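**Q** sharing a model that was predicted from the sequence below.
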Amino acid sequence: MNDLAFPGPRTEQGIAPPPIEVEIKLTGSAEAIAGAIRSPAIASRARNRGVFRRLEATYFDAPDHRLRRAGLTYRIRRSGGRLTATVKQELDIPEALAGRAEWEASVESAAPDPALLPQDAADAVRKALAGAPLFASVATRIRRHAIRLDVDGALLELAHDEGLIAAEGRSTTLHEIELELLAGGAEHLIGLARDLVETHGLCVGHMSKAERGFLLLGSGVPIVKAERPALDPAMKLDDAIATVLGAAARHVAGNLKAAEAGLQVEVIHQTRVSLRRLRSICGLMRRIAPAPVFRRLADEGKALAGALGRARDIDVFLAESLATAEPNDAARIDFAGLKAVAEAERRTAYEGARAALDGPSASRLHLALLDTLVRRSWREDLPPVEGARLNEAAAGAAADLLDRLAKQVRRRGRRLKTLPAPERHELRITVKKLNYAVDLLANLFEGSGKLRRYQNALAGLQQALGRANDSAVLPQLLDSLTTGAAPDLVRAAAYLEGWRARDDHDTEQDIRKAWRRFRSVEPFW
């Protein structure tokens, strides 16, 4: 999971502490944050009026930001007359909370010196630096109002931070709330965050202060691609569900962070992929454990992914359909006008995507995922028979699921040559579900040549069906771009549609070939 041991836990008499720093950030306008702090949800739980501190911090890294790439931050902070050196490391934890290991040491100087850090932290910093020098990269000046809260037996700290983040002459203001779990159950932390999101219009923030500072330096937040869950054949079904859903939650959260840093073509794509993958995973989980929570999560993921669909469709049109047509245009069609219209539509679509990702629905989905994982709430609404299955081995349920999906694909693929478009679309969706299931559950079965052959055949079928679907969607997109347009634009769209249609025959042959290959491979489960 990580190179470092967990730091020693903080303790509060009578309350079990968490082993790591676990927090949720909330962002919003200064007025919304002030209203949240004055709300009964906070005032009724506060131990006192809190304390105010002025915090000045410098974050250090190598010129190429190699500490950051290793998931480490190295900070020296001044609070009053005290200097504290802190190293934090991002952790891959099942609940997908913003969990970080944290090490601190009091120091005499504001100059960085890894030798003064706790041994594990010093070793990790030296290893990541590999001899590179440290430089001051980001500076923050923060006014913090910290309030301790008693929430149903848990101890939380609310820190209201406002101030400035600066790097190389650039700066940005900061207004945020950090809710940190000091002791007790994480469900209380999540519950309070949900309350503040719903009643005060706050949103979950995914970027740390250091990340926002590095963004000023032009160092963006990387996109996150799907991970294969770390399943074990000996796992119980309940643990396997938590592992699979946790991986999906990290996939979504990582790309929401990348989207917060800035929308680009690949960010839109991977964020949408993570949301659609979540929806498919929830659908698969419902087949194993038919709990209502999976439908709710799937519906929320579907709605948010839908808000990104228009932006993604135009991205694909500009990068693939239009770009590949232009170099082969023997008819001298002028695509400039069509491209200009598409780019204007893309700007509008990106504005819509930005509004959706900054709105309450994204925060609700993130917090709902955390709550589901922390409480394992799929257990709550299951009938006794299905509930008892959660204690059975996951491999058996996984084999049953894969078998049902594979039979469904074969059934829907009958008479493939004459399959009408709606049924062809249903086949593509079922193939995609089976592909997700194979990728998610493969670790429950011993690796073999059978698994690789099955994956390759299934991936080839999905790709061929996907190309056919892209071709079918193109006319609808062109119609939306050229309705009421000048004749030159309509002519360019018609030419492009015809140019794309010329590949349909080859695509159809690829589908039939991929289908024969898929039918010939043996199941690996």
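**A** Everything's here; your move. Numbers count the residues shown, from 1 in each chain.

**Q** going forward, measure contacts between C-alpha atoms and count neighbours the same way
**A** Noted.

**Q** what about the strands in the stretch 51-200 of the chain?
**A** 51-61, 72-79, 82-90, 98-107, 135-151, 154-167, 170-183 (DSSP state E, counting those that start in this stretch).

**Q** so which elements touch the shortest one?
**A** For strand 72-79, the helices and strands in contact under the criterion 3 or more CA pairs under 8 Å, 6 or more residues apart in numbering; DSSP states H and E are strand 51-61, strand 82-90.

**Q** if we use 10 Å, what do you get?
**A** strand 51-61, helix 66-69, strand 82-90, strand 98-107, helix 119-129, strand 135-151, helix 209-216 (3 or more CA pairs under 10 Å, 6 or more residues apart in numbering; DSSP states H and E).

**Q** buried residues, the fourth one. List them.
**A** Across strand 98-107, burial judged by 16 or more other CA atoms under 10 Å covers 98, 99, 100, 101, 102, 103, 104, 107.

**Q** got it, and the first one?
**A** For strand 51-61, the neighbour count (16+ other CA under 10 Å) marks 55, 56, 57, 58, 59, 60, 61 as buried.

**Q** let's bring in a second one:
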Amino acid sequence: MADTSALEEELKLELSPYDADLLADLLTDLLADCGLAGGAPRLVSQESTYFDTPDHALARAGLSLRVRRSGRRHKQTIKADGSAAGMLVRSEWEREIAGNQPVLDDDNPVTALLGHRTALLAPVFVVENERRVWNRDGIEIALDQGRIVAGERLAPLCEVELERKGAALDALFALAREIEARVPARICVLSKAERGYRLLAAAAPAPKAGRIRLTPQMSVADSLALIVGHCLGHFHRNLPALLDHGDAHALHQARVAIRRLRSALSLYRPVVRDPRKVARFQRDLQWLAGKLGAMREIDVLLANDDDPEALAPLCAARRKAAGEAAAALRSKRCRLLMLDLAEWIAIGRWRRAAPEAAPGELSLGAFAAAVLTRRRKILRKRGRHLAGLGDEARHDVRKAAKKLRYAADFFAALYPQEREGRRARRFVARVERLQERLGTLNDRVTAPAVRARLGLAPRRGPTADAEKAEQAEQAEQARLLRAAAKDYDEFATARPFWR
């Protein structure tokens, strides 16, 4: 039997083991309360073995290959990564097979990718799962409780999948809200395959943003949906390490994801006709950024403070800030924010208001050029006479540099020619250098206020002479400011890559 290709659309919610048990007991009644009446769920025991090459070629290409055993039946499934702001939208190829080893012909992407290297495929991890399945009015509801086993490493698996089987998308989100109202459940963009690969790599680096694959043929609306989905995926993929360990690198990437998301909403504001909703998103994202920012401020002090007497109180303050950030990330406010963003991007009123019908009916390329030109103009204006600006005005320059850099990152794929690509990389590098230099300067300027807020004495530095320490700090800030002014001049004279 050949592989059959299909498009899978699902909304996935993550639960704690306790809440998964609670949901298992009440989900049938919950569905009936929602008008989705039916019988008891179908119980299925599953064991899914995931295959890859020794160098994980499939994972690096965004593919997963599994053989799932349910009773005596074996089903082979190949999936391609894909997400849109919390909705998982993935191509998949399925077929029934006779045993527990993959059967690969020429009609699937694994064979096309690996060629003769399919002989290297071997099991890499296993997902053991007890699944309860309800089918109601075009929605398949699957509650999964089990574990992922990768060698000697184990991780629990507790999630509910709402897969579209003919229902409208708003029905999936309505059901997700009903579930969240009864048990704490947050949107999850990690597939079981991604979780397994993460378990294999115990010290995997914090995921970075990566490149957004916009194309000139996209509508303005679809480009925003892709960008927001990309930002939310970046955020969610850093949550496990941030929640479980308070990892500083995951914290940094989660903050970058939020900043990029806020920038995207700001950059697209002229064509998105839903100001109240966008304003609410910005408020909640700013609140969340503030909770994470408190941790980051302490991390900066820990990285730069050479006062041994400050180490213990800084570590204590860091633990407190990490606890408050974790509480915010697990809060109902955050869960609903992420669910609302996912629904707004997928089926929000703004999409029906046709952003492309804005004045001039801009193509995506024209819209991107207009945004980049405007943000460049703002940065050039704010950054003039940089060396003479005060702290607050300099901070405004830094924020302008961030927005321009993120806009350039978002739209760079629209300029694929080799020469354009080189110019884009040079341009972004100059803006990034200016932004980071101003960030370092801002950290040094604000450090005394952060220390005071934490109840710490002023930093002594390597010398006990307070006057000499202050002079050394002022000299370092002056050096950074001169370097930032030079960075600005290099940016200001750089040729825009979008012209």
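**A** That came through fine. Quick caveat: nothing in here was measured; it's all calculated off a predicted structure.

**Q** please work out the TM-score for the two chains.
**A** Overlay of the two chains. TM-score (TM-score structural alignment, normalised by the length of the second structure): 0.83; 490 aligned residues with a CA RMSD of 3.7 Å.

**Q** hang on, the earlier thing: let me have the helices and strands packed on strand 72-79 of the first structure in TSV, extended by distance to residue 5 of the first structure.
**A** As requested, these are arranged in TSV below (distance: least, CA to CA, whole Å):
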stretch	distance to residue 5 of the first structure
strand 51-61	22
helix 66-69	18
strand 82-90	11
strand 98-107	8
helix 119-129	7
strand 135-151	26
helix 209-216	23
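
**Q** give the aligned range of stretch 429-440 of the first structure in the second structure.
**A** Mapped onto the second structure using TM-score structural alignment, stretch 429-440 of the first structure spans residues 399-410.

**Q** out of the helices and strands packed on strand 72-79 of the first structure, flag the one nearest residue 321 of the first structure.
**A** helix 209-216 (32.4 Å; CA to CA).

**Q** now do the closest one against strand 51-61, angle only.
**A** Helix 209-216 of the first structure runs at 50 degrees relative to strand 51-61, counting by axes from the mean of the first three to the mean of the last three CA atoms, to 10 degrees.

**Q** residue in the second structure paired with residue 148 of the first structure?
**A** Counting by TM-score structural alignment, the partner of residue 148 of the first structure is residue 135.

**Q** what's the matching residue for residue 77 of the second structure over in the first structure?
**A** Match for residue 77 of the second structure (TM-score structural alignment): residue 87.

**Q** what is the neighbour count of that match?
**A** By the criterion of other CA atoms under 10 Å, residue 87 of the first structure has 23 neighbours.

**Q** and it, how close does it get to residue 62 of the first structure?
**A** 15 Å (CA to CA, to the nearest Å).

**Q** same thing with residue 298 of the first structure?
**A** 42 Å.

**Q** equivalent analysis for residue 86 of the first structure, please.
**A** Counting by CA to CA - residue 86 of the first structure and residue 62 of the first structure are separated by 16 Å.

**Q** could you find the closest non-adjacent residue to the match of residue 148 of the first structure?
**A** Computed as CA to CA, 6 or more residues apart in numbering, the closest residue to residue 135 of the second structure that is not its neighbour in sequence is residue 141, at 6.2 Å.

**Q** what lines up with that neighbour in the first structure?
**A** By TM-score structural alignment, residue 141 of the second structure lines up with residue 158.

**Q** can you check residue 227 of the second structure too?
**A** By TM-score structural alignment, residue 227 of the second structure lines up with residue 244.

**Q** identify the residues contacting its match.
**A** 94, 227, 228, 229, 230, 231, 278, 281, 282, 285, 440, 441 (CA atoms under 10 Å, 6 or more residues apart in numbering).

**Q** tell me how far the strand or helix carrying it lies from the chain's centre.
**A** Assigned by DSSP states H and E, residue 244 of the first structure belongs to helix 237-261. On the basis of CA atoms, centre = their mean, to the nearest Å, helix 237-261 of the first structure is displaced by 6 Å from the centre of the chain it belongs to.
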